[in-house]
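**Student:** from the sequence below, what's the structure:
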Amino acid sequence: MSLPVVTATRYVLPLREGGSLPGVVEGNDLGTYVIKFHGAGQGPKALVAEVIVGELFRRLGLRVPELKLIQLDPAIGRSEPDFEIQELLIRSAGLNLAVDFLPGSFGYDGSAGNPGDEAMARILWLDAFVANVDRSWRNTNLLVWHKNLWLIDHGAALYFHHSWMSAEKFASLPYDASDHVFSVAVPGVAKVDAELAAAITPSLLEEVIALVPDEWIEPGDRERYLGHLLARLDQRSAWVPGGAR
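**Tutor:** Presented below is the predicted three-dimensional model:
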């Protein structure tokens, strides 16, 4: 099993958010995508986190825009007038990440209503599991589309892989839920803890890790991701907001 692959046919516009400069592109399948570049400042490890976390969350019932791999021809970059973007496009020639563009969506700020106690608790638990530090009110990384909540931008999760801290250290690393957009859901996290922990099996983790293309990952690192995540699952009392059940 692998992610679908499309080819970028036109660069539409940049999304000047953060330092990675994602952009909107059109693909040869007539789809429109947000492209995340392997040549951006955060490097391919941010794309690895996007794939592992996004696809894990999807399989556990959360809405994540469809992820695909996208081939980028450097010729597209050479026709871009903005030098910074041109350089990024040329540097990112080859395989990148495409996230389905949700036209008309808007950032979640609470005004669209409460997604429900259980939904908030599930999102909080899963963010704590993957150590996602980027889901605050400053930047919720949540979109509302057709009245449903969609989760985006998981490149800041799994930050253990930047220095490859030991699995033991990551397993017991506490999660600060006080800054999370759904911190109010802490009292309900224990109710979803056992269900989510049981659903995250070794085979499920192997499946989502296998979706990462070889171009973005070092030999042997798939086993390291699996070991770190399984170790964290075994140490839930250390990081589950409000305590594991």
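
**Student:** can we go C-alpha only for contacts and neighbour counts from here?
**Tutor:** Fine.

**Student:** and the helices in this structure?
**Tutor:** Taking DSSP state H as the test, the helices found in the chain are 44-59, 74-78, 83-91, 117-129, 167-171, 186-199, 202-210, 221-234, 236-239.

**Student:** quick one: contacts of the shortest one?
**Tutor:** Residues external to helix 236-239 that are found in contact with it (CA atoms under 8 Å, 6 or more residues apart in numbering): A128, F129, A171, S172, L173, P174, Y175, G243, A244.

**Student:** I'd like those laid out as JSON lines, including distance to G19.
**Tutor:** Shown next, in JSON lines, are the contacts of helix 236-239 (distance: CA to CA, whole Å):
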{"residue": "A128", "distance to G19": "24"}
{"residue": "F129", "distance to G19": "25"}
{"residue": "A171", "distance to G19": "29"}
{"residue": "S172", "distance to G19": "30"}
{"residue": "L173", "distance to G19": "27"}
{"residue": "P174", "distance to G19": "27"}
{"residue": "Y175", "distance to G19": "25"}
{"residue": "G243", "distance to G19": "35"}
{"residue": "A244", "distance to G19": "36"}
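
**Student:** from those, list the buried ones, please.
**Tutor:** For the contacts of helix 236-239, burial is judged from neighbour counts taken by 16 or more other CA atoms under 10 Å, and it is met by A128, F129, A171, S172, L173, P174, Y175, A244.

**Student:** dump those residues to JSON lines, plus distance to G23.
**Tutor:** Compiled in JSON lines, the buried ones among the contacts of helix 236-239 are given as follows (distance: CA to CA, whole Å):
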{"residue": "A128", "distance to G23": "28"}
{"residue": "F129", "distance to G23": "29"}
{"residue": "A171", "distance to G23": "34"}
{"residue": "S172", "distance to G23": "36"}
{"residue": "L173", "distance to G23": "34"}
{"residue": "P174", "distance to G23": "34"}
{"residue": "Y175", "distance to G23": "31"}
{"residue": "A244", "distance to G23": "39"}
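
**Student:** one more to put side by side:
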Amino acid sequence: MDKKLIKLRTVNVTRYVTPLREGGSMPALVEADDDFLYVLKFRGAGQGAKALIAELIGGELARALGFKIPELVFANLDKTFGRSEPDEEIQDLLRASEGLNLALHYLSGAITFDPLAEKVDSLLASQIVWLDALITNVDRTPRNTNMLLWKRELWLIDHGAALYFHHSWHNWEEQAAKPFAKIKDHVLLPFASDLKKVDEEFRSVLTEDFIHSIVDLIPESWLLLDSPFESVEEHRRVYVQYLNTRISNSENFVNEAINAR
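**Tutor:** Reported below is the predicted structural model:
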């Protein structure tokens, strides 16, 4: 894969439509200057820039592996944007998020995936389980599937809870090679009977150069916030090393998932 092919558009938010209060980070439906609607993830909410970094990395890894993912864009919030907002909580959130944020293209009319009503074949289930084990995504459970059905296709959303190692950076080298025990709670694990096959295929797609290209997308301003590293370059290097280590040791999280089934 050519690194030059990976690029995110940047839009300017022009209208705050409505808050989406399903999650703790309180994303919002907004309109941008390209006249499209987006689900905006705020840098000033909850886990801050780390959640946006996880959303960006998880989403673009998923897209590279062939999953349906709403377009991700960088969304710029002007410092004057929230002045007319009457809700103080939302106004504080807007002020704390001035500058660059992340947004997902809004899938109008999409419905939440219901595992009791919809069937997923074993190959697709295995592919999604593999991805979530790679990025340590704790948020694809029966209680909260973070999958949508849109135009009769399955779409993956909301990867902000992934890569939870970066909230402490404690023993990140060791964490990178570990299996993912919480995969036992994955909504699609019972159907994921092709994990070995998927592992071989996906490891060949996610090359070291491609991982570099995804990490290079992270805005410098996000990496400067609450960083334990001496430079942005070192910060990026750790993300690259973490992901490449997990991929090269994928048998650990694959075997964990197989045993959990």
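
**Student:** mind checking the TM-score on these two?
**Tutor:** Comparing the chains after superposition, counting by TM-score structural alignment, normalised by the length of structure 1, produces a TM-score of 0.95; 243 aligned residues with a CA RMSD of 1.4 Å.

**Student:** now do whatever residue of structure 1 lines up with I247 of structure 2: how many residues are near it, please.
**Tutor:** Structural alignment (TM-score structural alignment) places I247 of structure 2 against L233 in structure 1. By other CA atoms under 10 Å, 22 other residues sit near L233 of structure 1.

**Student:** same check, this time on I200 of structure 1
**Tutor:** Here the count is done by other CA under 10 Å, and I200 of structure 1 has 16 residues near it.

**Student:** for V138 of structure 2, same thing?
**Tutor:** Considering only other CA under 10 Å, V138 of structure 2 is surrounded by 22 other residues.

**Student:** the aligned partner of it in structure 1 and Y159 of structure 1, how far apart?
**Tutor:** In structure 1, the residue paired with V138 of structure 2 is V133, using TM-score structural alignment. In this structure, V133 of structure 1 and Y159 of structure 1 are separated by 9 Å, where distance is defined by CA to CA, to the nearest Å.

**Student:** name the nearest residue to the most centrally placed residue in structure 1, ignoring sequence neighbours.
**Tutor:** Most central residue of structure 1, judged by C-alpha distance to the mean C-alpha position with CA atoms, centre = their mean, is H154 at 2.4 Å. Here the nearest residue to H154 of structure 1 in space, its sequence neighbours aside, is E50; by CA to CA, 6 or more residues apart in numbering that works out to 4.8 Å.

**Student:** alignment lookup: that neighbour to structure 2.
**Tutor:** E50 of structure 1 maps onto E55 in structure 2, with residues paired by TM-score structural alignment.

**Student:** tell me, how many residues neighbour that match?
**Tutor:** Here the count is done by other CA under 10 Å, and E55 of structure 2 has 24 residues near it.

**Student:** now do E234 of structure 2
**Tutor:** Using other CA under 10 Å, E234 of structure 2 has 12 other residues around it.

**Student:** contact partners for it?
**Tutor:** The contact partners of E234 of structure 2, taken as CA under 8 Å, 6+ apart, number zero.

**Student:** surely A131 of structure 1 and H154 touch.
**Tutor:** No - counting by CA atoms under 8 Å, A131 of structure 1 does not reach H154; the two are 10.0 Å apart.

**Student:** ok, the match of E50 of structure 1 touching L156?
**Tutor:** No - applying CA under 8 Å as the test, E55 of structure 2 and L156 come out as separate, 11.2 Å apart.

**Student:** let me see the contact set for the aligned partner of D153 of structure 1 in structure 2.
**Tutor:** With TM-score structural alignment as the criterion, the equivalent of D153 of structure 1 in structure 2 is D158. With contact taken as CA under 8 Å, 6+ apart, D158 of structure 2 is in contact with E55, G59, N146.

**Student:** quick one: D158 of structure 2 from M147 of structure 2, how far?
**Tutor:** Counting by CA to CA, the gap from D158 of structure 2 to M147 of structure 2 is 8 Å.

**Student:** and if you look at S84 of structure 2?
**Tutor:** From S84 of structure 2 over to M147 of structure 2 (counting by CA to CA), the distance is 34 Å.

**Student:** so between those two, which is more surrounded?
**Tutor:** M147 (20 against 8).

**Student:** ok, longest strand in structure 2?
**Tutor:** Longest among the strand segments of structure 2 by residue count, using DSSP state E, is strand 10-19.

**Student:** Provide the aligned range in structure 1 for it.
**Tutor:** Counting by TM-score structural alignment, strand 10-19 of structure 2 corresponds to residues 5-14.

**Student:** neighbouring contacts of the matching stretch?
**Tutor:** Contact partners of stretch 5-14 of structure 1, identified using CA under 8 Å, 6+ apart, comprise 21-29, 68-73, 76, 85.

**Student:** just the buried subset of these, written out for ChimeraX, thanks.
**Tutor:** Applying 16+ other CA under 10 Å to these leaves a buried subset, and the ChimeraX line that selects it is:
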select :21,22,23,24,25,26,27,68,69,70,71,72,73,76,85
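
**Student:** in strands, which of the contacts of stretch 5-14 of structure 1 fall?
**Tutor:** Applying DSSP E to these, the entries found in strands are G23, V24, V25, E26, G27, K68, L69, I70, Q71, L72.

**Student:** okay, these in CSV with distance to A190 of structure 1 next?
**Tutor:** Written out in CSV, the entries for those read as follows (distance: CA to CA, whole Å):
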residue, distance to A190 of structure 1
G23, 38
V24, 39
V25, 41
E26, 43
G27, 43
K68, 34
L69, 36
I70, 39
Q71, 42
L72, 44
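
**Student:** contacting residues around the closest residue to W145 of structure 1 other than its chain neighbours?
**Tutor:** If the residues on either side of it in the chain are set aside, W145 of structure 1 comes closest to S105, at 4.6 Å by CA to CA, 6+ apart. For S105 of structure 1, the contact set (CA under 8 Å, 6+ apart) comprises L143, V144, W145, H146.
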